[in-house]
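Asker: No sequence on hand, only this structure:
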């Protein structure tokens, strides 16, 4: 179970008292579904005690944190009492989240356990400004714990979307069957992600692994995800399985986009 970082509790104990009365602070805790008693003490002490108790007793501390941060990271404070101090605290909050591999998702959700490829892919997706890819990226992270099947479907859709964008932008022939396997076949051949193009034995194993992983993600989506129903065989899909699919999809998606970018530079 991921907990609210102690240094983040310290920052919140500074920024919240600047912009909340005791009444609005108590209401914020109620909105965040805090399941602990709210003490009648000073605002900084109240924040520290409540959030420490959330870490100790709440089944999902990050869910509480997300609802608290929603007001502050989505423009809920229109006129902060001290804007310079407020902006400084917001940057500290974002940095602490990043340092702990947490991602704030619009709507008050905190996604944890981010890998480096996921964080790198997030940055590239934002630069691309393609809503379809961004939506699937967020959907996978939001549902990984609550609905692994939904997350697996989104992980596959991320790769499908990236492949479709690459094919369209490079004027390649779109396959008749627009599933992940056929889309990736077009992209990998264009980017020379092929066994025949690699002489180094170690790289050959990696390339073969990439092709196998894409096939695995596509098959897992077909057999277990919400996109195709449960079918005859029931998979006992867990969040860790969904994370494996998501992290694999993000790694391969990042490799495709970096290969594409390198080709632009060298062309």
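Answerer: Done, it's in. Keep in mind the model is a prediction, meaning the values are calculated, not measured. Numbers count the residues shown, from 1 in each chain.
Asker: from here on, contacts and neighbour counts on C-alpha atoms
Answerer: Noted.
Asker: which of the residues in the helix or strand where residue 132 lies are buried?
Answerer: Using DSSP states H and E, the secondary-structure element containing residue 132 is helix 131-143. Residues of helix 131-143 classed as buried: 133, 134, 136, 137, 138, 139, 140, 141, 142, 143 (neighbour count, 16 or more other C-alpha atoms under 10 Å).
Asker: Would you mind giving those as TSV with distance to residue 237 added?
Answerer: Below are those laid out as TSV (distance: C-alpha to C-alpha, whole Å):
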residue	distance to residue 237
133	24
134	24
136	19
137	19
138	20
139	17
140	14
141	16
142	16
143	13
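Asker: Name the nearest of those relative to residue 26.
Answerer: residue 142 (26.8 Å; C-alpha to C-alpha).
Asker: Second structure for comparison follows:
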């Protein structure tokens, strides 16, 4: 705790102090993205993928809570995004501009790719010999895509009534 080690008996309950995220904002997005890019520079691509997914999950949960709702995804990032879309009326619409609808469709593809790659190929789960070795440019694409999507969702939330 705070760079101090404490030795306790095995039967003693340990209550770790976990820093909570006080505010999700552009600085938070930039900080987590910077840490993910540092992981890439250190060739820790799995960790960068995990941070990309974490960034999106944190932002989704935050904007859901801003609407005084409880995130209902139970760790399923696609369910969180669906809840965000419903709460912020982000559905594709025949009345909306075609490019906006295409952009929203693209966001869903980005989210799906990040979620799948993180679940299948990051340090979150063991995958054995099926592991696909991603390159640094793939990892950068994931981090930058997550950062862009997180910033967009945060902006939608802040501009919502």
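Answerer: It's in. Note that the structure is predicted; figures quoted are calculated from it, not measured.
Asker: Kindly provide the TM-score of these chains.
Answerer: Overlay of the two chains. TM-score (TM-score structural alignment, normalised by the length of structure 2): 0.75; 137 aligned residues with a C-alpha RMSD of 2.3 Å.
Asker: hmm, back to that, so which residues make contact with the helix holding residue 132 of structure 1?
Answerer: 105, 109, 111, 122, 125-126, 150-155, 157-158, 161-162, 246 (C-alpha atoms under 8 Å, 6 or more residues apart in numbering).
Asker: The helix or strand following that helix aligns to what range in structure 2?
Answerer: The C-terminal neighbour of helix 131-143 of structure 1 among helices and strands, as given by DSSP H and E, is helix 148-169. Counting by TM-score structural alignment, helix 148-169 of structure 1 pairs with residues 45-66 of structure 2.
Asker: ok, back up a step: buried among the contacts of helix 131-143 of structure 1? Need that as a selection in ChimeraX.
Answerer: To isolate the buried subset of these in ChimeraX, counting by 16+ other C-alpha under 10 Å, use the following:
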select :105,109,111,122,125,150,151,152,153,154,155,157,158,161,162,246
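Asker: so which of the buried residues of helix 131-143 of structure 1 would you say is closest to residue 250 of structure 1?
Answerer: Among the buried residues of helix 131-143 of structure 1, and counting by C-alpha to C-alpha, the member closest to residue 250 of structure 1 is residue 137, at 8.8 Å.
Asker: mind checking what that closest one lines up with in structure 2?
Answerer: Under the alignment (TM-score structural alignment), residue 137 of structure 1 pairs with residue 33 in structure 2.
Asker: mind checking how far its match is from residue 73 of structure 2?
Answerer: Distance, residue 33 of structure 2 to residue 73 of structure 2, by C-alpha to C-alpha, to the nearest Å: 23 Å.
Asker: Just the element for the aligned partner of residue 259 of structure 1 in structure 2, please.
Answerer: In structure 2, the residue paired with residue 259 of structure 1 is residue 156, using TM-score structural alignment. Assigned by DSSP H and E, residue 156 of structure 2 belongs to helix 136-158.
Asker: how close does that helix sit to structure 1?
Answerer: In the superposition against structure 1, helix 136-158 of structure 2 averages 0.7 Å from its aligned positions (mean C-alpha distance after the TM-score superposition for structure 1).
Asker: Identify the residues contacting the residue nearest the centre of structure 2.
Answerer: Centroid-nearest residue in structure 2, with C-alpha atoms, centre = their mean: residue 56, separated by 2.3 Å. Taking C-alpha under 8 Å, 6+ apart as the criterion, residue 56 of structure 2 is in contact with 77, 146, 147, 149, 150.
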